[in-house]
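[1] what shape does this take:
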Amino acid sequence: MIGKDTVLNGTYRILEEIGSGGGGIVYKAYHERLKTTVVLKRIKENVKGILESRTEVDILKNIKHTYLPRVYDFLELEGEIFTVMDYIPGKSMAQMLAEQGAFPQKQVLGWAEQLAEALAYLHGQSPPVIHSDIKPANIMLTPEGNICLIDFNVSLAFDRNMRTSTGVSGGYSPPEQYRTVTSYRSFTVFGKRRESAARTADMMGAAETELMTGVGETGFMSDETEMMSPEATPTVSMVESLIGSGVDERSDIYSLGATLYHLLTGNKPPADFERGTSVEECGVAVSEGFAHILNKMMELDPDRRYQNGAEALYALRHIYELDSEYKAYYKKRRNRRVSLAILYTVSVALAVGGALTVQKEKNTAYNRQLVTAVSYMEAGEFQLSQERIEEARSLLPRRIDAYCRELQLYYAREDFDICVTYGRDLINNPEYRVRDASDEYLLGDIFYIVGNAYLEKDDFANAVNCFKEAVELNQNNSLYYRDYAIAEAKMGDDAEAKEILDDAILLGLREDSIYMVRAEIAFARRDYEEAETCFQKAVATAGSDSLRRRAVLLCAKMYKNWGNAYIDREISLLEQEENQQGTSSLVVSERLGDAYARKAKCLGGSQEYYRRALNQFEQVYAGGMVTYQVEENIAVLQEQLNEIEAAERTLQDMLKRYPKEYRVYKRLAFLEADRQQRRANQQRSYEQMRSYYGKAVQLYEQQDAEDGEMQMLGNMLRELEAGGWF
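    Next up, the predicted model:
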């Protein structure tokens, strides 16, 4: 046992022991260098000797996802291997079930999508990381309301042979995770009863056992003891064929389904697979779509489940497709083609068989790339996200999904001009095919994203048109109606906005989104006090990080529009959001940097706030948001802080990326003017400034733009010429 305040590896100071079990003692510790709390936990001895030679170490240490703890390090202490991970505060779902019982579908469905996203990320690693022990005790709900899937089986990432030796959690583990039929039966009601009878037999003797069971030379058995007879055992042939086959991604899917079943019903699934766990029979109101997904997750045959986290996530995000209304719609479309389809299918059935297998593999790889792309996108790793999207598109270039994700990426990067241009091109000159209703919904997403980009550009008329198209393609998406209502409110038509909001509420729009729309309607009416109140309620009731962040950004934008009198409120709101544990956002950091810069101007050029602003933009740049605006802001702030040489280096680097961008030369001209102004008169030379301005003019004349700063530069140079400086 390791004592309190012991410092391990010169880095980890032990705070306390927080658990122990078959795997060893678990410690809470403090990471002295990173100034954060971590957990040290012993992992299986089987991985000794391979920690330094296997590339999987780097894979695990690079795991970075909102709903997973971060793996910091692996240590060998007194002959044991320990993993160092994030310490996750909060309550486990097991604790919450004990305190509250079952949870409503709406809440469980939100958690389900988060957990599936975490699994999609783990399964998308190469090789896939298998959790192998998903259950309520291993799911944390943090004080901020975030899900975190803890305690994934590090050992399984190192050695695939260990996938037949992992432990089981009765009720949550699938058949293939049990090592033997005997070990499985030890978890079942039948097995436990038989073990009890065996123990009694040892104590009472065989003769007394015959009397207890009612079995004698005649073979007689009483009805009351029939369940204890081997001949009465429910058929286990299928289960027996699966037991011992080892865990893979599909095993995690079963455990996820069993966990969600427990959260939804308040009852732990039975360990006895023959007893069944049909969601429809659980006595809880469950939608058709969710029931279908849970039943498919908990299929005993792994081939009948979703094959990995990406497939499960896709199903949860398209849950509406599994309800009766959608099925009726799709059936109607399908029946129009059924006669020709039958003839065609008969003629090519043999040829298609092999092709379908290849296509399935491509689809799985395609979905995995896109799920990983979204994870990178949410983490601000935009270049990595772009690479995954391009890899997906190379696999299936006619699928719409990757195009939709790329558009989403431009929006996440705040490249709203590119988002609009690319989005309109996707709409007007598609390279993809819209094959079915599911693809029509994705086309609706494209209109929706473009509509939001127009909103960011304050082009409300075009935003309204895009949202109308989105709603036409998917009339069941409450978020389309939400932003449609916001656009109408910004157009000044609050009556239309209210009517659209009512439609969204009928479709189940969440309380947080309702407050967001009401805030925009109040703002359009110039009822600023009501608008502020509604935005604050949207932030307070937000059911997800992304929605809370959007409410924060909209409220911050409102403060900005109100002017400098509200800049302190804007800064406070953005600082609070940036400090949310585990939910950092480059967009929030960028907006905060902009607010700091404006605060500096309000204070007459405060060096403190300029420095804060520069730190923010450098953080955004380092995080992967490498855009023209971010780099220009860095250069301008460096100049404001009298870091002239640093500002010039930044601008010269920008020239390499944007050689035809007149604004870089314009900024260099201003910088050179500033440099010369700091020199004594006899040491000044404005030739370089004039050279930069000349290059800026050549490029500027090719642009359809009006730039007041270019006119200012021209006037400065004419004054310099008049003063005899050339």
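
[2] make it CA atoms for all contacts and neighbour counts henceforth
    Noted.

[3] burial measure for the residue lying closest to residue 41 once chain neighbours are set aside, as a count.
    Counting by Cα to Cα, 6 or more residues apart in numbering, the nearest residue to residue 41 once its immediate chain neighbours are dropped is residue 26, at 4.7 Å. For residue 26, the count of nearby residues is 18 (other Cα atoms under 10 Å).

[4] who touches stretch 440-450?
    When contacts are defined by Cα atoms under 8 Å, 6 or more residues apart in numbering, stretch 440-450 is touched by residues 400-401, 404, 407-408, 411, 419-420, 423-424, 427, 434, 463, 466-467, 469-474, 480.

[5] which stretches in the chain count as strands?
    7-8, 12-21, 24-31, 36-42, 71-77, 80-86, 91-92, 139-141, 147-149 (DSSP state E).

[6] reformat the ones you listed into CSV and put distance to residue 353 next to each item.
    Putting the strands of the chain into CSV (distance: least, Cα to Cα, whole Å) gives the following:
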stretch, distance to residue 353
strand 7-8, 58
strand 12-21, 49
strand 24-31, 50
strand 36-42, 47
strand 71-77, 43
strand 80-86, 46
strand 91-92, 46
strand 139-141, 41
strand 147-149, 38
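
[7] need the winner for burial among those.
    When you average the neighbours per residue for each of the strands of the chain (mean count of other Cα atoms under 10 Å), strand 147-149 leads with a mean of 25.

[8] which strands or helices does that one pack on?
    Under the contact definition 3 or more Cα pairs under 8 Å, 6 or more residues apart in numbering; DSSP states H and E, strand 147-149 sits against helix 105-123, strand 139-141.

[9] so which of these gets nearest residue 178?
    Relative to residue 178, the nearest member of the helices and strands packed on strand 147-149 by Cα to Cα is helix 105-123, separated by 21.0 Å.

[10] buried ones in the closest one?
    105, 108-109, 111-123 (16 or more other Cα atoms under 10 Å).

[11] between the residues you listed, which is closest to residue 36?
    residue 118 (22.6 Å).

[12] quick check: closest non-adjacent residue to that closest one.
    Here the nearest residue to residue 118 in space, its sequence neighbours aside, is residue 67; by Cα to Cα, 6+ apart that works out to 5.8 Å.

[13] now show me the structure for the sequence below, then we'll compare the two:
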Amino acid sequence: MQDNYFQSKYKYIRQLGHGGCGNVYLAENTKLGNFWAVKEIPKGRDFTISGYLEPEILKRLNHPALPRICDVYEDEGCIYIVEDYIEGIGLKQFIDEKGNVHEKEAAEWGIQLCSVLDYLHGQKPEPIIYGDMKPQNIILTKGETIKLVDFGISSMVTVSQNKPPGLAETAFIGTKGYAAPEQYMGGSLCPATDIYSLGITLIHLITGIDPVKNYSFYQDNNFLKHLSPEMSQILKKCVNPRSDLRYRTAEELMKALRHYLLMSSDTLAQKTDYVQLPHIFSKVIAITGVAGTGVSTLTVAMAEHTAKSGNSVCIVDLSSTGDLDKIFFDSDENSQIPIPQKIKSNMYYFRIYIESFADSPESVTIYKLLGQLQEKYRYIFIDGHPEILKAIDTYLDNIFIVSDMNPINISKIFQILEG
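    Model prediction:
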């Protein structure tokens, strides 16, 4: 139940779902009129620690397939976590209605999920084990992209000298049927723990057989006869009871799924559709420096060089000078361009004029914008003042600071970007 303060800020519309940690509601911000997902976690339960950990995890993450956290509130009875509301259909509901999905479609979704896991497992200094991969926690958006929600039992792995990198010293229980053996047998957790759950999830999607209700179907590899030989080989390795015999990383599994898609005859016939999947490895690069040092010139040079290699590129102009606007449109007006404008082949430009960014109402809008751009462009180049970049630093893969007009080693910069 919401208290007076929280209710004055967020109005519950309807319940979106529920789980072991609490209920999730669609809520409207009464002042701004926009919609958010609010997870309401009761205190005084065994799962309360997960409620405290989830915002700590989400606030440090930036991936187009993950929700962003915007507010956390606590009263005597509950913890409230306010996150992006992701509009779409849960994969559990999807297969309940459709029965199952084609192997190719499951493989494409699996590649997107591998991207998320690779990102989580690669967090520094503490890798993140998601711990609860299942169709209920995966949303298919209207744009046919995958979003991963509910970090209620995720674990930030503390790496010490007493254990191999990427292993958690204590296990936690996930969902029976999907959870890896080490999660409920007290074993160490590692990236292969999430790979096991993803393998079970993909089998569920392809066969339509729920592992919670029909766990025997998954024992002794009984599911293999329902899969193609190529997919059987991949998923059998994913769900090996021994974690050391699974794929070691999400990247390895992703390569196997991509190879499967390329080798399958129906994929080769529709290769163009496959190539047009969202750019789930989008890189965001910022260029900044003192006025007059050539920031805009370097931004354009880097973008053009990248676009010539066949990459889709978007330049986001957050500067106050509007120099890029003048370069592309020969205009002296500081105006906001509502959608990215095509400048050259594979190259787009997006101008946003703002006087103050940090802690302003525009911040949430810009966060959402960058998330949307990451789904469409392989590279995003941002020209902005250091103050603005500080406010969005969680989005940035690299920041290049131009200090003077001396020649710059462009080739070395691109070795960094493409590494």
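
[14] just to revisit the earlier point, who wins for proximity to residue 719 of structure 1 among the strands of structure 1?
    For the strands of structure 1, the distance to residue 719 of structure 1 is smallest for strand 36-42, at 57.2 Å, taking Cα to Cα.

[15] distance from that closest one to structure 2 after superposition?
    Here strand 36-42 of structure 1, set against structure 2 after superposition, deviates by a mean of 2.5 Å using mean Cα distance after the TM-score superposition for structure 1.

[16] angle of that strand against strand 80-86?
    Put simply, strand 36-42 of structure 1 runs at 150 degrees to strand 80-86, going by axes from the mean of the first three to the mean of the last three Cα atoms, to 10 degrees.

[17] run through who's touching strand 36-42 of structure 1.
    The set of residues that contact strand 36-42 of structure 1 without belonging to it, under Cα under 8 Å, 6+ apart, is 23-31, 80-87.

[18] same question for stretch 357-373 of structure 1.
    Among residues not part of stretch 357-373 of structure 1, those counted as contacts by Cα under 8 Å, 6+ apart are 117, 120-121, 124, 310-311, 384-389, 391-393, 395-396, 402, 405.

[19] burial measure for the residue nearest to residue 118 of structure 1, as a count.
    Neighbour count for residue 67 of structure 1, taken as other Cα under 10 Å: 23.

[20] mind checking how far the residue in structure 2 that it lines up against is from residue 349 of structure 2?
    The alignment partner of residue 67 of structure 1 in structure 2, by TM-score structural alignment, is residue 65. When distance is defined by Cα to Cα, to the nearest Å, residue 65 of structure 2 is 23 Å away from residue 349 of structure 2.

[21] and what of residue 180 of structure 2?
    Counting by Cα to Cα - residue 180 of structure 2 and residue 349 of structure 2 are separated by 45 Å.

[22] who has more neighbours, these two?
    Neighbours of residue 180 of structure 2 and residue 349, each counted by other Cα under 10 Å, are more numerous for residue 180; the result is 29 against 22.

[23] what does the more buried one align to in structure 1?
    Across the two structures, residue 180 of structure 2 finds its equivalent in residue 174 of structure 1, going by TM-score structural alignment.

[24] I'd guessed its match sits against residue 256; true?
    No - at 10.3 Å, residue 174 of structure 1 does not count as touching residue 256 under the criterion of Cα atoms under 8 Å.

[25] quick check: angle from the longest helix along structure 1 to helix 105-123?
    Among the segments of structure 1 that qualify as a helix by DSSP state H, the longest is helix 338-378. Our comparison of helix 338-378 of structure 1 with helix 105-123, counting by the same axes, to 10 degrees, yields an angle of 80 degrees.

[26] follow-up on the earlier one: residue 117 of structure 2 versus the match of residue 67 of structure 1, what's the distance?
    Here residue 65 of structure 2 is placed at a distance of 10 Å from residue 117 of structure 2 (Cα to Cα).

[27] who wins for proximity to residue 498 of structure 1 among the helices and strands packed on strand 147-149 of structure 1?
    Using Cα to Cα as the measure, helix 105-123 is the one of those that comes nearest residue 498 of structure 1, at 24.4 Å.

[28] which residue numbers in structure 2 go with the closest one?
    Helix 105-123 of structure 1 corresponds to residues 103-121 of structure 2 when matched by TM-score structural alignment.

[29] tell me the average deviation of the matching stretch from structure 1 after fitting.
    Counting by mean Cα distance after the TM-score superposition for structure 1, stretch 103-121 of structure 2 comes out at 1.0 Å.

[30] residues in contact with the match of residue 180 of structure 2?
    Each residue near residue 174 of structure 1 by Cα under 8 Å, 6+ apart is listed here: 251, 254-255, 300.

[31] what about the closest residue to residue 110 of structure 2 other than its chain neighbours, distance to residue 136 of structure 2?
    With Cα to Cα, 6+ apart as the criterion, residue 110 of structure 2 has its nearest non-adjacent residue at 7.1 Å, and that residue is residue 202. Applying Cα to Cα, the value for residue 202 of structure 2 to residue 136 of structure 2 is 13 Å.

[32] cool, and residue 209 of structure 2?
    Looking at residue 209 of structure 2 against residue 136 of structure 2, where the rule is Cα to Cα, the gap reads 14 Å.

[33] and if you look at residue 405 of structure 2?
    For residue 405 of structure 2, the distance to residue 136 of structure 2 - Cα to Cα - is 54 Å.

[34] more neighbours, the two?
    Here residue 405 of structure 2 and residue 136 are set side by side on neighbour count (other Cα under 10 Å), and the busier one is residue 136, at 19 against 10.

[35] list the contacts of the alignment partner in structure 1 of that one.
    With TM-score structural alignment as the matching criterion, the partner of residue 136 of structure 2 in structure 1 is residue 137. Listed by Cα under 8 Å, 6+ apart, the contact set of residue 137 of structure 1 reads 92-95.

[36] and the buried ones among the residues you listed, selectable in PyMOL?
    For selection in PyMOL, the members of those meeting the burial criterion (16+ other Cα under 10 Å) are listed in this command:
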select buried, resi 92+93+94
